[in-house]
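In: My questions concern the predicted model and sequence given below.
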Amino acid sequence: MGSGNHHTIFCTGYARLPDGMAAKNLYGVMGVGFEIDPETDKIVNASCTFVTNMCNDFIKSILVGHDLKNGVDLPIQTFEKRYFGLGKKAIVSAIRDAYNQFEIYKSMVYAESGAKQEQR
C-alpha cells in the first residue's frame, strides 16, 4: 500500500542481524525502507524486511507521518522504548542508514538546484 504519489522517493537502510535470529542464517542483513514525499520531507510509507507482518506494521506506525527535517532520533527513541526483542539494534541501525540515504538525496538536490541557479 503506497502513497499513490508518483513523485515520492524511496530510501533504504540495511544492518546486520544479530546471532540467534533465524533470519540471520537465511539473509544475514535486514532492511528498512522509507517512502518519502520530497516536498514535505515526511515519511508516507515504510517497511521493514525479515520481521513478522505485525512487527512491520508496528515499525510503520512509528515512522509514517514523521517529518525527516527533524531527523530520526524521536522515532528511534519511541521504537526503543516500545520494542523488546532480538534485532532492536539492527533495526535502529537500518533506520539511521535509511535516513543517511535521505540526507544524501537532499544534498544532491540542493547541489543541483544551486548549479541551476548559477547557470542563470
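Out: Arrived safely, thanks for sending. Numbers count the residues shown, from 1 in each chain.
In: can we go C-alpha only for contacts and neighbour counts from here?
Out: Noted.
In: Determine the number of other residues adjacent to residue 58.
Out: Residue 58 has 16 neighbours, counted by other C-alpha atoms under 10 Å.
In: swap that for residue 65, please
Out: Count around residue 65 with other C-alpha under 10 Å applied: 15.
In: what helix or strand does the closest residue in space to it that isn't next to it in sequence sit in?
Out: Sequence neighbours aside, residue 43 is the residue nearest to residue 65 in space, at 5.3 Å (criterion: C-alpha to C-alpha, 6 or more residues apart in numbering). Using DSSP states H and E, residue 43 sits in strand 42-48.
In: before we go on, here's another structure to hold up against the first:
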Amino acid sequence: MYNDDTVYVVGNSKTNTDNAITNRFNSFFIGFVVEMKNDTIVDLSCSATIRTTDEFIKSLFIGRSLIEFDLKLEEEIKRRYHGSSQRAIIVAYKDAVKKYNEIKERYF
C-alpha cells in the first residue's frame, strides 16, 4: 500500500485524565505515513475512540509537510477541533515533527 519512499512516524502526548482516550490507551498517539522525497503526510491514524475523530484529524493533516511545525496548522486545529484532545493533538504533532527530522538526519 505504501511505496518504499515512505516512513512511519508516531507522535505521542498525554490527554486529560477524564478523557476516554486516556482511559483506553493511557496516551494519545498519531501515526503519520510520510513520503520522504517531499516530506508530505500521505496517511495517518490516531488513538481516537470515535471513528469521526480519527477521520477529522486525518483531514487536517493529509497533504501537509512534516518537516517543520506549522503554526498555521496549529491555529487551524485550535479553530476547528473542539474535543478534549485538542492540546494532545498539537503536542503529538510537535513530537512527530521532531522524530521525523531525527529520522531524516540519521538515515537520509
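Out: Received, thanks. Note that this is a predicted model, so its numbers are computed, not measured.
In: Got a TM-score for the pair?
Out: Once superposed, chain against chain, the TM-score is 0.88 (TM-score structural alignment, normalised by the length of the second structure); 108 aligned residues with a C-alpha RMSD of 1.7 Å.
In: picking that back up, packing partners of the strand holding residue 43 of the first structure?
Out: Strand 42-48 of the first structure sits against strand 29-37, helix 53-63, with contacts defined as 3 or more C-alpha pairs under 8 Å, 6 or more residues apart in numbering; DSSP states H and E.
In: Read off where that strand ends up in the second structure.
Out: With TM-score structural alignment applied, strand 42-48 of the first structure matches the range 40-46 in the second structure.
In: Buried residues, the matching stretch. List them.
Out: Buried residues in stretch 40-46 of the second structure, counting neighbours by 16 or more other C-alpha atoms under 10 Å, are found at 40, 41, 42, 43, 44, 45, 46.
In: if I look at the closest residue to the last one other than its chain neighbours, how far off is residue 108 of the second structure?
Out: To tie it back to what came earlier, the one meant is residue 46 of the second structure. Spatial nearest neighbour of residue 46 of the second structure, excluding adjacent residues (C-alpha to C-alpha, 6+ apart): residue 30 at 4.2 Å. The gap separating residue 30 of the second structure from residue 108 of the second structure is 23 Å, by C-alpha to C-alpha, to the nearest Å.
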